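Novice: only the shape, not the letters, is given here:
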């Protein structure tokens, strides 16, 4: 029975590698977002003379939005891989290794995730307010409600983290 238990535990431990294709998929998502970013930059520069100020601001906010999402994906990929799959030991001495890499736990990852979601939601809300003539009141109300929900959730996550004694 002990051998069966040991074999099961080894299989369970090895199953963490089933997450590796997920992280590879996130790399592909980064490529897709990079293409989208390039398309947005091209659009901004091709309409630089004809676009209004608010259209330019919305375009720049779209770029910021994509950059935030890409940064969030990097954090999720690095910290998720290191927390759940394998340590990146060969990269500890790499000159470009981010200082936070290897130090973000699951709790920190959740806080960063909700913080990024709130920021992304705020940017989308700001874009809607700048384009208020083309957005229905009902749609805008839903956006505000969802943003407030994300905001309250973020505060509650941070509060729970602090109450557990993990807050910095």
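Specialist: That came in fine, so what should we check first? The model shown is predicted, which means the values in this text are computed figures rather than measured ones.

Novice: CA atoms for contacts and neighbours, from now on please.
Specialist: Noted.

Novice: how about the residue most central in space within the chain, what does it touch?
Specialist: In the chain, the C-alpha nearest the mean C-alpha coordinate belongs to residue 72, at 2.7 Å (CA atoms, centre = their mean). By CA atoms under 8 Å, 6 or more residues apart in numbering, the contact list for residue 72 reads 112-113, 116.

Novice: hold the first one in mind and look at this next one:
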């Protein structure tokens, strides 16, 4: 009975595959949004003010960072939980693609979230005179600081764990 339960638990990891496939579809959704932003930036480049152009570029940077975060989650999650990914002799794969463990994933996730938060805050600063209230800006700064503090605490905890005697 115990072996059956263990086998069921091990096989259950495949239930995550639809989640990863859903994230692949979400990646294409981000691509569509990026292309829409790019098209808007190119077709309206001559009419944009400096601030509008910067906000448009920041929006594209934000979408790019988010897409990178989704790719990291897809590859590292699938590789660490579901099944090993065989590059099949493909040389153009980044070296990290199939080697991100949970510690590395944790660091990449926090760094990406902090970067996305910072870009969102920059966009808000660029729109400060138009649509962003001081309260909204305050919360954007607080959220960004929370992400940065979390990343710092995680780095300190990892440093202490690495320094701790093994065994």
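Specialist: That came in fine, so what should we check first? Quick caveat: nothing in here was measured; it's all calculated off a predicted structure.

Novice: TM between them?
Specialist: TM-score of the superposed chains, computed with TM-score structural alignment, normalised by the length of structure 2, equals 0.94; 162 aligned residues with a CA RMSD of 1.1 Å.

Novice: what does the residue nearest to the centre of structure 1 align to in structure 2?
Specialist: When structure 2 is aligned by TM-score structural alignment, residue 72 of structure 1 is paired with residue 69.

Novice: mean shift between the longest helix along structure 1 and structure 2?
Specialist: What stands out as the longest helix in structure 1, according to DSSP state H, is helix 53-84. Helix 53-84 of structure 1, aligned to structure 2 and superposed, deviates on average by 0.6 Å (mean CA distance after the TM-score superposition for structure 1).

Novice: can you give me how far that helix is from the chain middle?
Specialist: 6 Å (CA atoms, centre = their mean, to the nearest Å).

Novice: what of stretch 67-87 of structure 2?
Specialist: Using CA atoms, centre = their mean, the offset of stretch 67-87 of structure 2 from its chain centre is 12 Å.

Novice: helix or strand for residue 44 of structure 1, which one?
Specialist: Applying DSSP states H and E as the criterion places residue 44 of structure 1 in helix 20-46.

Novice: equivalent range in structure 2 for that helix?
Specialist: The aligned range for helix 20-46 of structure 1 is 17-43, by TM-score structural alignment.

Novice: can you list the buried residues in that stretch?
Specialist: 17, 20, 23-24, 27, 30-31, 34, 37-38, 41 (16 or more other CA atoms under 10 Å).

Novice: okay if I get those as TSV plus distance to residue 103 of structure 2?
Specialist: Formatted as TSV, those follow (distance: CA to CA, whole Å):
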residue	distance to residue 103 of structure 2
17	21
20	20
23	21
24	23
27	23
30	26
31	28
34	30
37	34
38	34
41	38
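
Novice: and of these, the nearest to residue 158 of structure 2?
Specialist: Nearest to residue 158 of structure 2 out of those is residue 20 (CA to CA; 27.6 Å).

Novice: separation between that closest one and residue 36 of structure 2?
Specialist: 24 Å (CA to CA, to the nearest Å).

Novice: again, but for residue 74 of structure 2
Specialist: 24 Å.

Novice: what's the answer for residue 54 of structure 2, then?
Specialist: 16 Å.

Novice: one more: residue 26 of structure 2?
Specialist: 15 Å.

Novice: quick one: map residue 88 of structure 1 onto structure 2.
Specialist: Residue 88 of structure 1 maps onto residue 85 in structure 2, by TM-score structural alignment.

Novice: contacting residues around the nearest residue in space to residue 16 of structure 2 that is not next to it in sequence?
Specialist: Spatial nearest neighbour of residue 16 of structure 2, excluding adjacent residues (CA to CA, 6 or more residues apart in numbering): residue 82 at 7.3 Å. If you count contacts by CA under 8 Å, 6+ apart, residue 82 of structure 2 has them with 13-14, 16-17.

Novice: that concludes my questions; thank you for your assistance.
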